[in-house]
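In: Below: sequence and its predicted model.
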Amino acid sequence: MSEAIANDPRPTEARLLEMVFPDHTNHLGTLFGGQALAWMDMAAFIAASRYARSTVVTARSEQVDFNQPVRKGQLVETIARIVKVGRSSMHVDVDLVAEDLLTGDRKLCTRGQFVMIALDELGRPVQAPPLPVAEAA
């Protein structure tokens, strides 16, 4: 028996999971910064694409803070959230959380902000949908 999955017309969050393998790490066995940025940019891209339901590109990666090392063998969850929408821009906060698979310990390791731009089929900036207003309680 199949069950319908509810469609969220404008999801504002995306989550990605990656395993840190040796080819993702430096000589100290910790995640390359460039690999972390690539995963974060991918999560921001997915969150903005799903939200805008259009082609998007990265316009800017703003402050990125590497607070804790991510070690070989850890699971990484990358969480991207749309936090602000301009005319064609979407500001996306991205957290990178490392998890020890054996203990379940989780640590926020890296944070960053990305600005994504919605494009039309000709590659020109297009209006991004406004963020939904939170319903009053």
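Out: Thanks, I have the structure now.

In: going forward, measure contacts and count neighbours with C-alpha atoms only.
Out: Noted.

In: And the residue nearest to Thr55 when sequence neighbours are not counted, how far from Val57?
Out: Spatial nearest neighbour of Thr55, chain neighbours left out: Leu119 (5.3 Å); criterion: CA to CA, 6 or more residues apart in numbering. To Val57, Leu119 is 8 Å away according to CA to CA, to the nearest Å.

In: Next, count neighbours for Leu28.
Out: Leu28: 9 surrounding residues under other CA atoms under 10 Å.

In: Which parts of this protein are helices?
Out: Per DSSP state H, the chain carries helices over the ranges 33-52.

In: and the angle from the longest strand along it to helix 33-52?
Out: Taking DSSP state E as the criterion, the chain has its longest strand at strand 106-119. Interaxial angle of strand 106-119 relative to helix 33-52 (axes from the mean of the first three to the mean of the last three CA atoms, to 10 degrees): 50 degrees.

In: let's bring in a second model and compare:
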Amino acid sequence: MEAKAVSASRAEFTHLVLPPDTNALGTIFGGRIMEWVDIAAAIVSQRHCRTTAVTASIDELHFIHPVRLGDIVILKVSVNYVHKSSMEIGVSVEAEDPRSGLRRQTSSAFLTFVALDEAGKPTPVPPLILETQEDQKRFEAGRIRMERRKQQRLKRQKKG
């Protein structure tokens, strides 16, 4: 299986926050951000593995600043880490005030996707070519998070 560069699947998505996206305070519903994050991460994961990939977990989803009606939301998405059949996708969410152009980070998340074959069984994903020091840092941090998730899963299995 041929390795793929991080840049081969990296993507940026843009949304305008409209009234149906907001709550009574005029800020975006957290669930709308979660939806956009999951869809964007799914696209990037499938670009990397070129097969169906499904969400296995969403962890460390942080809401840092509110997003307001009329803001432009930018999601920056990339593959951080790959294992046998799984990938960690990192998503950084920014909001831009269209009047001033000021951008601020509003959310971030890490999602794990599993690649599936035609029978719906886990299938190997391509190795990742790390192109920059930032890619290397994200890869190592992703490896550590994967180990932590594995330990948590083992704890749950012992309890259950």
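Out: Great, that's in hand. Model, not experiment: these values are computed from the prediction.

In: equivalent range in structure 2 for the longest strand of structure 1?
Out: Using TM-score structural alignment, the residues of structure 2 aligned to strand 106-119 of structure 1 are 103-116.

In: ditto for stretch 52-63 of structure 1
Out: Residue span in structure 2 matched to stretch 52-63 of structure 1, by TM-score structural alignment: 49-60.

In: Strands of structure 1, start to end?
Out: 13-19, 55-66, 75-85, 89-99, 106-119.

In: Can you say which of those strands is packed in most?
Out: strand 89-99 (a mean of 25; mean count of other CA atoms under 10 Å).

In: Next, the angle strand 55-66 makes with that strand.
Out: Per the same axes, to 10 degrees, the angle that strand 89-99 of structure 1 makes with strand 55-66 is 50 degrees.

In: For strand 89-99 of structure 1, give me the average deviation versus structure 2.
Out: Strand 89-99 of structure 1, aligned to structure 2 and superposed, deviates on average by 0.5 Å (mean CA distance after the TM-score superposition for structure 1).

In: got the angle for that strand vs strand 13-19?
Out: 40 degrees.

In: Tell me how far the equivalent of His15 of structure 2 over in structure 1 lies from Phe45 of structure 1.
Out: Correspondence of His15 of structure 2 to structure 1, assessed by TM-score structural alignment: Glu18. Distance, Glu18 of structure 1 to Phe45 of structure 1, using CA to CA: 16 Å.

In: what's the answer for Gly123 of structure 1, then?
Out: Distance from Gly123 of structure 1 to Phe45 of structure 1, counting by CA to CA: 16 Å.

In: Compare neighbour counts for those two and give me the winner.
Out: Neighbour tally, Gly123 of structure 1 and Phe45, criterion other CA under 10 Å: the higher count belongs to Phe45, 23 against 11.

In: mind listing what's buried in the helix or strand harbouring Ala141 of structure 2?
Out: Element membership of Ala141 of structure 2, judged by DSSP states H and E, is helix 133-159. Buried residues in helix 133-159 of structure 2, counted by 16 or more other CA atoms under 10 Å: Asp135, Arg138, Phe139, Gly142, Arg143, Arg145, Met146.

In: okay, the angle between it and strand 53-63?
Out: Using the same axes, to 10 degrees: helix 133-159 of structure 2 against strand 53-63 is 100 degrees.

In: isn't Val97 of structure 1 right next to Lys107, touching?
Out: Yes: taking contacts as CA atoms under 8 Å, Val97 of structure 1 lies within contact range of Lys107: 5.5 Å.

In: list residues touching both of these two?
Out: Counting by CA atoms under 8 Å, 6 or more residues apart in numbering, no residue touches both Val97 of structure 1 and Lys107.

In: how far does stretch 53-69 of structure 1 sit from the chain's center?
Out: 7 Å (CA atoms, centre = their mean, to the nearest Å).

In: Name the residues that touch that stretch?
Out: With CA under 8 Å, 6+ apart, stretch 53-69 of structure 1 has contacts from 30-31, 41, 45, 48-49, 107-121.
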